[in-house]
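[1] The following block contains a protein sequence and its predicted model.
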Amino acid sequence: MQRMMITLLIAFAVGIVLGKAMLPVLHKLKFGQNIYELAPEAHKKKQGTPTMGGLVIAGAAIVAALIMNDYSQPLWQNMLLAMLVMALGNLCIGFVDDMTKIRRGKNGGLTPKQKMVFQTLLALAFSCYCYFHPQVGHVIQVPFFRVEWDLGIWYIPIMMFIIVGTTNSANLLDGLDGLLTSVSMVDFATLAVLCGAASLGSLGVGCAAMCGACMAFLSRNAYPAQMFMGDTGSMFIGGAVVAAAMLLRQPLILVLIAFWMLMSSLSDIIQITYFKKTHGKRIFKMAPIHHHFELCGIHETKIVTMYMVTTAILCVITLLGVL
């Protein structure tokens, strides 16, 4: 646990320095966010806010994690490195998406089909890695019931679905200042505690590094945001969250700790399906659901607080169900 705390502090310190250094660079390069034309009116003033701040989160987390990593294990079995590779793979997809948006000058990067191809290949590779890992395999834990569930060969397609769903859900949740950052900070703290309880110190170091990096980035991303993480950051976070849960053999806890990520996707799917079936009617004023709350007159800072508090409660419930 002490190693995790030191890792968190290193990541926080590195993140603060990187955030201060990168902000003027992003301004100079004119890496500004293009706001979706149908976004709530309050978001229009955010046009041009520097994006791709996810590089700050990634840089801080990677530096801290590599400093504190235990290199006594064979590299291919090192869970920390596996989590970072998974997160970086998703970061690359997000980075290309962000750069495409910046070059085109509008809020439209890679096509959904292009994203899905890259995400599916990455999900397949990581699912196979976990399947053959001696400490992971194809058996998962069922929280609260404290039993194991052997998925056999079905582990790979099921985990692929969970990976793609979680990373895209994290991306959708990144719609308000500080929202994904705040929720993720709580998630990674919870995952670090679970790693400590499972004697997976190396993976716990990775989760602590992500928590510290998110804490540092929040100083630049809280309302009013000076910097957005972009798809670069949201995909990195989504990849790290799902990788940690899988390596813990606890992917089912994502229903609780990633509740608002999943609700973002679910509300989007419900909205689109209902819109098509009813020829133009809507259930929500706008999807994902955090924009619905916003259009109901709730200020985004209150929405962020509500999301963070409910996530913390769900994380405590998760700990009670697993430990």
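    Cool, got the structure. Numbers count the residues shown, from 1 in each chain.
[2] For the rest of this, base every contact and every neighbour count on C-alpha atoms.
    Will do.
[3] immediately after the one helix or strand Ala13 maps to, which helix or strand?
    Assigned by DSSP states H and E, Ala13 belongs to helix 2-29. Moving toward the C-terminus from helix 2-29, the next helix or strand (DSSP H and E) is helix 54-68.
[4] can you pull the contacts of the residue lying closest to Leu18 once chain neighbours are set aside?
    Among residues not flanking Leu18 along the chain, Val56 sits closest, at 5.8 Å (CA to CA, 6 or more residues apart in numbering). Listed by CA atoms under 8 Å, 6 or more residues apart in numbering, the contact partners of Val56 are 15, 18-19, 22, 213, 217.
[5] Out of these, which comes closest to Gly89?
    Using CA to CA, Ala213 is the member of the contacts of Val56 that lies nearest Gly89, at 18.0 Å.
[6] What distance do you get for the closest one to Ala64?
    Distance, Ala213 to Ala64, by CA to CA, to the nearest Å: 9 Å.
[7] Can you work out which residues contact both of the two?
    Counting by CA under 8 Å, 6+ apart, the contacts common to Ala213 and Ala64 are 8, 11, 14.
[8] tally of neighbours for the closest residue in space to the last one that isn't next to it in sequence?
    Spatially, and ignoring its direct neighbours in sequence, Val14 is nearest to Ala60 (5.2 Å; CA to CA, 6+ apart). By other CA atoms under 10 Å, 29 other residues sit near Ala60.
[9] ok, and here's another one to check against it:
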Amino acid sequence: MEEWTLLFVLLLSFAAAVILSPLFIPFLRRLKFGQSIREEGPKSHQKKSGTPTMGGIVIVLSILLTSLAIGFGFSEFTMELVLLMLVTIGYGLVGFVDDYLKVARKHNQGLTSKQKLVGQLVIAGLFYLGLLNIGLDTFVSIPGTELGLELGWFYPILIIVMLLAGSNAVNLTDGLDGLLAGTGAIAFGAFAIVAWSTGYIDAALFSTAITGAVLGFLVFNAHPAKVFMGDTGSLALGGAIAAIAILTKMELMLIIIGGVFVIETLSVIIQVISFKTTGKRVFKMSPLHHHYELSGWSEWRVVVTFWMVGMVFAIMGIYIGVWLT
């Protein structure tokens, strides 16, 4: 398969998102599917209240349509492609229910943590059953080396942790206009390059499809955002990036390429531990992007800075995954 296939998939998914977004945004507005802003968040965000949310539907649909084109036109519906679609759509559905409840209640509270966890675990379980079907090995390599660990029975636990951590970490990053769309496009683009170079063609095409869909969505999500992706989009993207890392046997590479998501999550963990143990906060607000906002940075400056940091992590991941492997 030629490299131009990646470009075609990228443009196809980008076009799908750009075409679908103007159709969905007025529809979401008519349904009054507006975002509820949490009161404890930065005061500058209150003006965003009512902005259409659940735009992640556009992202998931664009990925689905492009995946169908991949399955029928460039490749075939391999089990790997089906599993990637399962996780992306499944986690997207969990996010959709969460978003819908928030809109219906007109409050920034959707599914409870336990309800969301159950949904995520069910999808993770189905994903693992699929992995058993294709006989994925339980060896985890250390990026850039010939070393690794045979996890055996512990590997299913790693899969569950990766899917839960990945989806929630990406979800935490979705807090500013264009922040997740930009960092997500960079991370998925990096995985597409590494997967293609190491022979995981289906994962590379799927990663490229997501990159295009997110970039197309970014046209409408960049500051000032006309639409938010909501949990529908963020959970779908988080599940997808973890599933791609697992299927390409780059489990630990997720920490590198998804460095921004890791940092955002760590900032929340540090903040919670510090406040519970000492009564003091390390950051003005977590996740980390809010700290910089409250430090006087403009929203656009925070977003672009995080994009640049994401690019550094992506380049590191490509270097390790392509040239050192």
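    Arrived safely, thanks for sending. Because the structure is predicted, anything quoted here is derived from the model rather than measured.
[10] TM value for the aligned chains?
    Here the TM-score for the pair of chains, by TM-score structural alignment, normalised by the length of the first structure, is 0.95; 320 aligned residues with a CA RMSD of 1.6 Å.
[11] which element is the spatially most central residue of the second structure on?
    Nearest to the mean C-alpha position of the second structure, counting by CA atoms, centre = their mean, stands Leu237 at 2.8 Å. Following DSSP H and E, the helix or strand that holds Leu237 of the second structure is helix 230-247.
[12] That helix vs the first structure, average offset?
    Aligned to the first structure and superposed, helix 230-247 of the second structure gives a mean residue distance of 0.5 Å (mean CA distance after the TM-score superposition for the first structure).
[13] matching residues in the first structure for that helix?
    Using TM-score structural alignment, the residues of the first structure aligned to helix 230-247 of the second structure are 230-247.
[14] likewise stretch 93-106 of the second structure?
    For stretch 93-106 of the second structure, the aligned range in the first structure is residues 92-105, judged by TM-score structural alignment.
[15] which position in the second structure aligns with the residue nearest to Leu18 of the first structure?
    Residue pairing (TM-score structural alignment): Val56 of the first structure is matched to Val58 of the second structure.
[16] Aligned to Ile157 of the second structure, what sits in the first structure?
    Under the alignment (TM-score structural alignment), Ile157 of the second structure maps onto Pro157 of the first structure.
[17] can you give me the helices in the stretch 101-250 of the first structure?
    Counting by DSSP state H, counting those that start in this stretch, one finds helices in the stretch 101-250 of the first structure at the ranges 112-132, 155-173, 179-197, 201-221, 230-247.
[18] and the helix holding Ala13 of the first structure, which residues are buried?
    4-16, 18-19, 22-23, 26 (16 or more other CA atoms under 10 Å).
[19] For it, which helices and strands make contact with it?
    helix 54-68, helix 201-221 (3 or more CA pairs under 8 Å, 6 or more residues apart in numbering; DSSP states H and E).
[20] Aligned against the first structure, show me the partner of Lys47 of the second structure.
    Aligned partner of Lys47 of the second structure by TM-score structural alignment: Lys45.
[21] residues in contact with that match?
    Lys45 of the first structure neighbours (CA under 8 Å, 6+ apart): none.
[22] how close does it get to Gly175 of the first structure?
    Lys45 of the first structure is 14 Å from Gly175 of the first structure, by CA to CA.
[23] Ile102 of the first structure - nearest residue in space that isn't next to it in sequence?
    Phe31 (6.5 Å).
[24] One more: Ser202 of the first structure?
    Leu80 (5.5 Å).
[25] Where does that neighbour fall, secondary structure wise?
    Going by DSSP H and E, Leu80 of the first structure is part of helix 79-104.
[26] pretty sure Pro251 of the first structure contacts Val242?
    Yes - at 7.2 Å, Pro251 of the first structure counts as touching Val242 under the criterion of CA atoms under 8 Å.
[27] Kindly provide the distance from the closest residue to Lys46 of the first structure other than its chain neighbours to His27 of the first structure.
    Nearest non-adjacent residue to Lys46 of the first structure, counting by CA to CA, 6+ apart: Ile35, 7.2 Å away. Noted for Ile35 of the first structure: a distance of 16 Å to His27 of the first structure, by CA to CA.
[28] again, but for Ser267 of the first structure
    Distance, Ser267 of the first structure to His27 of the first structure, using CA to CA: 34 Å.
[29] And Arg104 of the first structure, by the same measure?
    In terms of CA to CA, Arg104 of the first structure sits 17 Å off from His27 of the first structure.
[30] And for Lys302 of the first structure?
    Taking CA to CA as the measure, Lys302 of the first structure falls 28 Å from His27 of the first structure.
[31] sorry, back to before: now render the contacts of Val56 of the first structure as a markdown table, adding distance to Phe228 of the first structure.
    Compiled in a markdown table, the contacts of Val56 of the first structure are given as follows (distance: CA to CA, whole Å):
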| residue | distance to Phe228 of the first structure |
| --- | --- |
| Gly15 | 14 |
| Leu18 | 14 |
| Gly19 | 11 |
| Met22 | 12 |
| Ala213 | 14 |
| Phe217 | 9 |
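[32] of all these, which comes closest to Thr49 of the first structure?
    Nearest to Thr49 of the first structure among the contacts of Val56 of the first structure: Met22, at 12.9 Å, using CA to CA.
[33] how about that closest one, what's its partner in the second structure?
    Per TM-score structural alignment, Met22 of the first structure is aligned with Phe24.
[34] What residues does its match make contact with?
    Phe24 of the second structure sits next to 55, 58 when contact means CA under 8 Å, 6+ apart.
[35] Can you tell me how far the residue nearest to Leu18 of the first structure is from Met227 of the first structure?
    Remark: distance between Val56 of the first structure and Met227 of the first structure (CA to CA) = 10 Å.
[36] Same check on Lys20 of the first structure?
    Counting by CA to CA, the gap from Lys20 of the first structure to Met227 of the first structure is 10 Å.
[37] repeat for Gly204 of the first structure
    Between Gly204 of the first structure and Met227 of the first structure the computed distance is 28 Å (CA to CA).
[38] higher neighbour count, these two?
    Taking other CA under 10 Å, Gly204 of the first structure and Met227 do not tie; Gly204 has more neighbours (33 against 30).
[39] Please identify the buried residues of the match of stretch 93-106 of the second structure?
    Within stretch 92-105 of the first structure, the residues scored as buried using 16+ other CA under 10 Å are 92-102.
[40] Count the residues that sit near the aligned residue in the second structure for the residue nearest to Lys46 of the first structure.
    Using TM-score structural alignment, the partner of Ile35 of the first structure in the second structure is Ile37. Look at Ile37 of the second structure: counted by other CA under 10 Å, it has 19 neighbours.
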